[in-house]
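Asks: just need the structure, nothing else, for what follows:
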Amino acid sequence: MVNETIKNEVFAQLGIPPTDTKLLGGYNGNVFEVGRNVKFVVKILERSVNPVNSQISELEWLAYLHSHGVSVVRPLRVKGNEYIQQINNETYFVAYEKINGSPVKPNDMKIWGTAFFERWGEMVGKMHSVSKSYSPNNEHLQWFQNTVLLNIESIPLNPQLIQMWNTYKKEFYKLPISIENFGLIHGDLHYGNLLITGNEITVIDFGDCEQHWFAYDVAIVIYHIALTVSKQEREKFVKSFFSSFVNGYVRENSDTSFFSNIDFFINYRQLYSFTYHSLYADKNLITEQQLLHLKDMEASIVNERPFLDFSVL
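Replies: Below you'll find the predicted structure:
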């Protein structure tokens, strides 16, 4: 959680009283809505976790996507002409427009269905299509520069999981790379990072964007969508979802040859998710149910059980 001194310094720089702010969330409680008449969103970041150059790269890509018709949250320059606003030597903040949209809820049958799944696929397809034409001013993180992957040997994990990480890393180096299958991805495209305004889907939280395979972006969508139903319902639901998703995706990006790698990346996502939560979850706030879920995930991974016992294709 962001301490009160840092929060108050940010609000003071913006000339906004704390009474006109609201915590929105973020993995570390670092995202706030600020303002009274004109509201926008502020994210407070630590340099050690989010290097400034990487953050600038993320914001420039967001601006590019927005300018090319992809419905994403737009970064703002709230003071001067810079995206990055310094707080002290360790922390800084960035700002985004406030989207007056509604969060996606899997139990909301007015939204959760074929039409929404197709629009979701269309949005991801357009993002990948636009990514192919993007020439960044600043270098973006490559998949092998991911913080989790860089620190894997020092994370207190089951040795079998460490070995699996090393195996995946070797497999990644064997995968083909081309403009059609590899580029900048969102990196965390679960439904919690979507907002709905009318019929439009807006994507938020690009904090995990990196150079990776497009198949991983799609696999993340499927992994998290599968968690919304019981294991007994997964095959029928996931295959129905994927059919609708692909119908939308190909409207914007017709090359789906990389889809053959989706099953591989779904299993990788489970390993990544378990490792990430083991590393970053606040042990003082984790619930008994969440702890049991993590133990179940670990057992499944160690025993090499695929996350889905069927292929999505």
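
Asks: okay, CA-based contacts and neighbour counts for the rest of this
Replies: Noted.

Asks: helices of the stretch 151-300 of the chain, start to end?
Replies: Using DSSP state H, counting those that start in this stretch, the helices of the stretch 151-300 of the chain run over residues 159-174, 214-226, 234-252, 262-280, 288-302.

Asks: can you list the buried residues in the helix or strand encompassing residue 5?
Replies: Under the criterion of DSSP states H and E, residue 5 resides in helix 4-14. For helix 4-14, burial by neighbour count (16 or more other C-alpha atoms under 10 Å) applies to 7, 10-11.

Asks: try stretch 113-128
Replies: By neighbour count on 16+ other C-alpha under 10 Å, the buried set for stretch 113-128 is 114, 116-128.

Asks: cool, and stretch 275-285?
Replies: Neighbour-count burial for stretch 275-285, with 16+ other C-alpha under 10 Å as criterion, is recorded at 275, 278.

Asks: what segments of the stretch 1-150 of the chain are strands?
Replies: Here the stretch 1-150 of the chain has its strands, by DSSP state E, counting those that start in this stretch, at 21-25, 31-34, 40-46, 75-76, 85-86, 91-97, 102-103.

Asks: on that earlier part again, most neighbours per residue, which of the helices of the stretch 151-300 of the chain?
Replies: Comparing the helices of the stretch 151-300 of the chain by mean neighbour count (mean count of other C-alpha atoms under 10 Å), helix 214-226 ranks first with a mean of 23.

Asks: could you also give me the structure for this second sequence? I'd like to compare it with the first:
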Amino acid sequence: MIDEKLLSLGASRYGMQKSDLKLVGGFSDNVFECDNGRDSFILKFYLSSTYEKSAIELELDWILYLHQSGMKVTAPIASSHGNLLEVVEMSNKEQCWIIAFEKAKGKFVNVSDKRDWNTNTFYLWGKTLGKIHSLSKQFEPKTYKRSWNSESLFLEENDVSEEIKCKWNKYINELEKLPKDENSYGMIHHDLHHKNFYLYEQDIILFDFGDFVYHWFVYDIAIVLYHALQTVSDDNVREREDFAIVFLRSFLNGYTRENRLDPQWLLKIPFLLTFRQIYSYMYFSKYLSEEQRNNGKTREILNNMKAKIESDISFIDLQIDRIVEDYSC
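Replies: Just a heads-up that it's a prediction; the model follows:
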């Protein structure tokens, strides 16, 4: 939680008052909407105890590159001092880095409304991700490359069961064996689920790039499918399988309009869906606060994930060969 004094200091750097701020989200409750009746934008606070300055600078470079290349993203906004990245020195010697972005136009996808949640949206979604991957091939970071296994989740000991640690390490070892080239590996979004973009005038507006990383492009596709499938109950096995086929066909039809991926990579999607489930469980186990973990619904979700991972239950029985055949044509 960001303290009141820091909120006031941060708001003042952008010509706002603390009373103009409203918490809108972020994993660490660090994302605020600023609105004083004249101007409206998004403000993000990053504490140095949790975030690295170089990663935030890389995020800004990446977003500016995408924006200048024609992607529909919310562009960074300079502070009153003309800075895209503001630094606040705190009393405990910690620093806080603050960045601002345009407020996205449009609205969230309503997964319960077929006017939103349909094959046209899935197509646009795929087209958007395909363009990100295509542009990724020309992107040269000014600072460093944030590799897929460089975050603390991969480097530090994690408080999970030995069974899950074993499976986690097994999947990491398999990933490390995968080949890398400019057509299969590069900067990916890493979290393009339906709560990280708006629909606006038959287009998709992106507004959250904080999880970007260098990874295999096909993993980005698997991540999208993983979260899209969470809109269908686990109890409806047949419905989930049918939805996965419909979703991927439309999504990949859009994706191929912007980027071409060797069809053989798609065969890795079932493997990567399970990896994403393990990754998500590891991430939540490490970073959720005690209060968040004690929430009844959250605890139930984590227990279900744990049971499935330990029992080797596939995230979904996906007939990926059917998709690869269509994609190859």
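
Asks: tm score of chain vs chain?
Replies: TM-score of the superposed chains, computed with TM-score structural alignment, normalised by the length of the first structure, equals 0.95; 311 aligned residues with a C-alpha RMSD of 1.4 Å.

Asks: hmm, back to that, do you know which of the strands of the stretch 1-150 of the first structure lies nearest residue 197 of the first structure?
Replies: Comparison of those against residue 197 of the first structure by C-alpha to C-alpha identifies strand 102-103 as nearest, at 6.5 Å.

Asks: so which bit of the second structure is the closest one matched to?
Replies: Strand 102-103 of the first structure corresponds to residues 107-108 in the second structure, going by TM-score structural alignment.

Asks: average offset of the helix holding residue 5 of the first structure relative to the second structure?
Replies: With mean C-alpha distance after the TM-score superposition for the first structure, helix 4-14 of the first structure departs from the second structure by a mean of 1.8 Å once superposed.

Asks: just want the angle from that helix to strand 21-25.
Replies: Counting by axes from the mean of the first three to the mean of the last three C-alpha atoms, to 10 degrees, helix 4-14 of the first structure lies at 120 degrees to strand 21-25.

Asks: against the second structure, where does helix 4-14 of the first structure fall?
Replies: Using TM-score structural alignment, helix 4-14 of the first structure corresponds to residues 4-14 of the second structure.

Asks: hmm, who's touching the matching stretch?
Replies: Residues from elsewhere that reach stretch 4-14 of the second structure, judged by C-alpha atoms under 8 Å, 6 or more residues apart in numbering: 17-18, 20-21, 34, 45, 78-81, 86, 88, 90, 98.

Asks: also stretch 38-54 of the first structure?
Replies: 2, 30-34, 84, 90-98, 138-141.

Asks: first-to-last residue distance for that stretch?
Replies: End-to-end distance for stretch 38-54 of the first structure: 28 Å, by C-alpha to C-alpha, to the nearest Å.

Asks: so can I have JSON lines of the strands of the stretch 1-150 of the first structure showing mean neighbour count and distance to residue 203 of the first structure?
Replies: Below are the strands of the stretch 1-150 of the first structure laid out as JSON lines (neighbours: other C-alpha atoms under 10 Å; distance: least, C-alpha to C-alpha, whole Å):
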{"stretch": "strand 21-25", "mean neighbour count": "14", "distance to residue 203 of the first structure": "16"}
{"stretch": "strand 31-34", "mean neighbour count": "21", "distance to residue 203 of the first structure": "16"}
{"stretch": "strand 40-46", "mean neighbour count": "21", "distance to residue 203 of the first structure": "14"}
{"stretch": "strand 75-76", "mean neighbour count": "20", "distance to residue 203 of the first structure": "12"}
{"stretch": "strand 85-86", "mean neighbour count": "16", "distance to residue 203 of the first structure": "23"}
{"stretch": "strand 91-97", "mean neighbour count": "20", "distance to residue 203 of the first structure": "12"}
{"stretch": "strand 102-103", "mean neighbour count": "14", "distance to residue 203 of the first structure": "11"}
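
Asks: nearest to residue 295 of the first structure, of these?
Replies: Per C-alpha to C-alpha, nearest to residue 295 of the first structure of the strands of the stretch 1-150 of the first structure: strand 21-25, 25.2 Å.

Asks: superpose on the second structure and give me the mean offset of the closest one.
Replies: Looks like 1.3 Å for strand 21-25 of the first structure (mean C-alpha distance after the TM-score superposition for the first structure).

Asks: the strands of the stretch 1-150 of the first structure: which one's closest to residue 208 of the first structure?
Replies: Closest to residue 208 of the first structure of these is strand 40-46 (C-alpha to C-alpha; 13.4 Å).

Asks: hmm, back to that, closest one to residue 222 of the first structure among the strands of the stretch 1-150 of the first structure?
Replies: Closest among the strands of the stretch 1-150 of the first structure, using C-alpha to C-alpha: strand 102-103, at 18.2 Å.

Asks: closest to residue 164 of the first structure out of the buried residues of helix 4-14 of the first structure?
Replies: When these are compared against residue 164 of the first structure (criterion: C-alpha to C-alpha), the nearest one is residue 7, at 39.7 Å.

Asks: how about the helices of the stretch 151-300 of the first structure in a markdown table, adding distance to residue 109 of the first structure?
Replies: Below are the helices of the stretch 151-300 of the first structure laid out as a markdown table (distance: least, C-alpha to C-alpha, whole Å):
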| stretch | distance to residue 109 of the first structure |
| --- | --- |
| helix 159-174 | 38 |
| helix 214-226 | 15 |
| helix 234-252 | 14 |
| helix 262-280 | 26 |
| helix 288-302 | 26 |
